[in-house]
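K.L.:
Mind looking at a prediction? Sequence and model below.
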Amino acid sequence: MRYAICFTPTPSDPISHVAANWLGRNVFSGEMVEPPAIGGIGIHDVAFHTAVPRRYGFHGVLRAPFHLAADVSETQLLRDMMRFSGSFQPFRIPRIEVARLRNFFSLVPSVPCEDMHYLASAVVQHFDRFRAPLSEAEIERIDPDGLSAAQFANLHRWGNPYVMDEFRFHMPVTGPVNLVDMPRIEQALRSVFEPVLAEPVTVANIALMIEEGAGGPFRVHSLHPMGKVSARKIA
């Protein structure tokens, strides 16, 4: 079993509902969802292009999937996440948008969000003691020969090349898309997501996600509210 620490909007957030429909799976319940009818693209096309993010569910990763270290437990991880999340105040991403990152599409902040970058860096550092070291096979799957010097250093220090200065927050909504299909897929994504992207996104929790069996889908195990308990009760 692997764990990941992420941000995902609450189940009641309109973005969560739209994303579950698009990806075909609810990241909270794990249930499969019937995809919507979208002009210009068939349901089989949607299923094909969302196969990779469907497994992981709608989220933005803060601490990439990891096995627990031998000397820690899930109970300890949960307890530490409760304390950690309470030490950060909620914040907002003013606007997110559909964007192409290399050969896939994600929802990303329209302008860099320093609060999210700081949160992600803190998560990586604080929870590093909970992760087991990467195996040689896991390192090879990352293809270290294709990394920059900074990414290579991150891989060996933090178990992930894309952290700290190499981090960019994104919520994937497709897997790889070939160049021919990109305009059509982008148009479909904008028609689906833009109606719910007008409002700021509130970041008020961090999520612990778990992998259901080796190579299985991820789902949200628990949401950990940000801010002190007393302040949340007053709010």
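P.N.:
That came in fine, so what should we check first?
K.L.:
going forward, measure contacts and count neighbours with C-alpha atoms only.
P.N.:
Noted.
K.L.:
the helices in the chain, which residues?
P.N.:
Shown for the chain, the helices assigned by DSSP state H span residues 14-23, 43-49, 51-56, 74-86, 114-126, 136-141, 149-158, 182-193, 229-234.
K.L.:
Select, out of these, the one closest to residue 33.
P.N.:
Residue 33 lies closest to helix 14-23 among the helices of the chain, at 5.8 Å (Cα to Cα).
K.L.:
who touches that closest one?
P.N.:
Outside helix 14-23, the residues that touch it by Cα atoms under 8 Å, 6 or more residues apart in numbering are 8-11, 26-27, 33-36, 46-47, 50-51, 53-54, 57-58, 173, 192-193, 196-197.
K.L.:
Return the distance of that helix from the chain's centre.
P.N.:
14 Å (Cα atoms, centre = their mean, to the nearest Å).
K.L.:
tell me which residues of that helix are tucked away?
P.N.:
15, 16, 17, 18, 19, 20, 21, 22, 23 (16 or more other Cα atoms under 10 Å).
K.L.:
In addition, the following structure is provided for comparison:
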Amino acid sequence: MSEVFASVGDPLPDAHHRRAALASLDLAVARFAVYYVPPAGACWWNEGSRWLGRDAITGRQLNAPHVPGLSRALADLTVDARRYGLHGTLKAPMRLAPGVKPDDLYTIARQVAARHTPFDLPLTIDVVDTDNGKRPGFVALRPKTNVAGVPGVISAAGAAAAKQIDALAFDCVEAFDGLRALPTEAELARRLAQPLTTRQRELLARWGYPYVFDEFRFHVTLTDRVGAADATAMTDWWRPRVQALGPMRVDGLALFVQPTPEVPFVIAERFTFGQNPTASAADQAGGAA
């Protein structure tokens, strides 16, 4: 495994050296994902990374904020979320199929990014329940489609942005699917042990992930599964900040890599929308610094 991605907390190299380092990964165990992330240095990126206690671009550990009313320290309630880094899933983590190389991911990522244009996504803070109440939910940012202060009234701008993020995710699911290795029996068993619906099981069998297309609900994960009291404390902390930060700018997609199961995901490169899909990495504006 490349040592470039191995040291948790150490600064990561620039995008050019990260791409070169991917060639030395053990592709039998490395996982890749396509996520939405705010641009490096953007207020949303800084606030979200500080909350999780880790910057997935620089690799640095950060001091998480104090949140009144929690049953435990915030860091104890974001263990899994911190491992993945601040993100919204577009194509869920996957291993590469035999014969597929990381360069193939870069090619598809550029092609997908070239097909989309930037937009602003209004957000709200919410508790996400993916299991119909069978397990505690987790706190996440979700698209805001209603008019502020007017329940039940749909915002045209918010609804349009929600459709755009859905279209981006659907494009990623299909475009990258030919590069995906089939899940192992253990991976399938782990998924099937969850309380999935019949439709979600069908999607899992076809796409390797149960929450795609009609089952997809875009969200930016902020916590692990937490109890009701902790969820309330967290949403109370986030609500004024969501309002102050405003819409999240969606202007690109990011390729994440997890070299081995015991280390966290980091950004290999970020691809801005509207770029020439044949451009070199050096020509790609917005790549991971």
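P.N.:
Here it is on my side, so go on. It should be emphasised that the depicted structure is a prediction, and the values quoted were computed from it without experimental measurement.
K.L.:
Quick check: TM-score for this pair?
P.N.:
Put the two chains on top of each other and the TM-score (TM-score structural alignment, normalised by the length of the first structure) is 0.90; 228 aligned residues with a Cα RMSD of 2.1 Å.
K.L.:
of the buried residues of helix 14-23 of the first structure, closest to residue 140 of the first structure?
P.N.:
residue 23 (28.5 Å).
K.L.:
Give the equivalent position in the second structure for the closest one.
P.N.:
Aligned by TM-score structural alignment, residue 23 of the first structure pairs with residue 52 of the second structure.
K.L.:
any idea how far residue 31 of the second structure is from that match?
P.N.:
Separation of residue 52 of the second structure from residue 31 of the second structure (Cα to Cα, to the nearest Å) stands at 21 Å.
K.L.:
got it, and residue 69 of the second structure?
P.N.:
As judged by Cα to Cα, residue 69 of the second structure and residue 31 of the second structure stand 36 Å apart.
K.L.:
more neighbours, those two?
P.N.:
The residue with more neighbours, out of residue 69 of the second structure and residue 31, is residue 31; 22 against 15, by other Cα atoms under 10 Å.
K.L.:
Which residue in the first structure aligns with that one?
P.N.:
Alignment note (TM-score structural alignment): residue 31 of the second structure maps to residue 2 of the first structure.
K.L.:
Which residues are in contact with the residue nearest to that match when sequence neighbours are not counted?
P.N.:
Spatial nearest neighbour of residue 2 of the first structure, chain neighbours left out: residue 67 (4.7 Å); criterion: Cα to Cα, 6 or more residues apart in numbering. Counting by Cα under 8 Å, 6+ apart, residue 67 of the first structure makes contact with 1, 2, 3, 131, 132.
K.L.:
how near is the residue nearest to residue 69 of the second structure when sequence neighbours are not counted to residue 168 of the second structure?
P.N.:
By the measure of Cα to Cα, 6+ apart, the closest residue to residue 69 of the second structure outside its immediate chain neighbours is residue 233, 5.6 Å from it. Relative to residue 168 of the second structure, residue 233 of the second structure is positioned 32 Å away (Cα to Cα).
K.L.:
ditto for residue 268 of the second structure
P.N.:
Distance from residue 268 of the second structure to residue 168 of the second structure, by Cα to Cα: 19 Å.
K.L.:
okay, these two: which has more neighbours?
P.N.:
More crowded of residue 268 of the second structure and residue 168, by other Cα under 10 Å: residue 268, with 29 against 21.
K.L.:
quick one: what's aligned to that one in the first structure?
P.N.:
Checking TM-score structural alignment: residue 268 of the second structure goes with residue 221.
K.L.:
now do residue 17 of the second structure
P.N.:
In the first structure, residue 17 of the second structure lands on no residue (TM-score structural alignment).
K.L.:
Could you do residue 202 of the second structure as well?
P.N.:
By TM-score structural alignment, residue 202 of the second structure lines up with residue 153.
K.L.:
same thing with residue 218 of the second structure?
P.N.:
So, by TM-score structural alignment, residue 218 of the second structure is matched to residue 169.
K.L.:
Could you give the number of residues near that match?
P.N.:
20.
K.L.:
and it, what does it touch?
P.N.:
60, 61, 62, 108, 109, 116, 117.
K.L.:
Not counting its neighbours along the chain, what's nearest the corresponding residue of the second structure for residue 86 of the first structure?
P.N.:
The equivalent of residue 86 of the first structure in the second structure is residue 114 (alignment by TM-score structural alignment). Closest residue to residue 114 of the second structure apart from its sequence neighbours, by Cα to Cα, 6+ apart: residue 274 at 4.3 Å.
K.L.:
Next, count neighbours for that neighbour.
P.N.:
Using other Cα under 10 Å, residue 274 of the second structure has 17 other residues around it.
K.L.:
Distance-wise, check it relative to residue 120 of the second structure.
P.N.:
Distance from residue 274 of the second structure to residue 120 of the second structure, by Cα to Cα: 15 Å.
K.L.:
now swap in residue 66 of the second structure and tell me
P.N.:
From residue 66 of the second structure to residue 120 of the second structure the distance is 29 Å (Cα to Cα).
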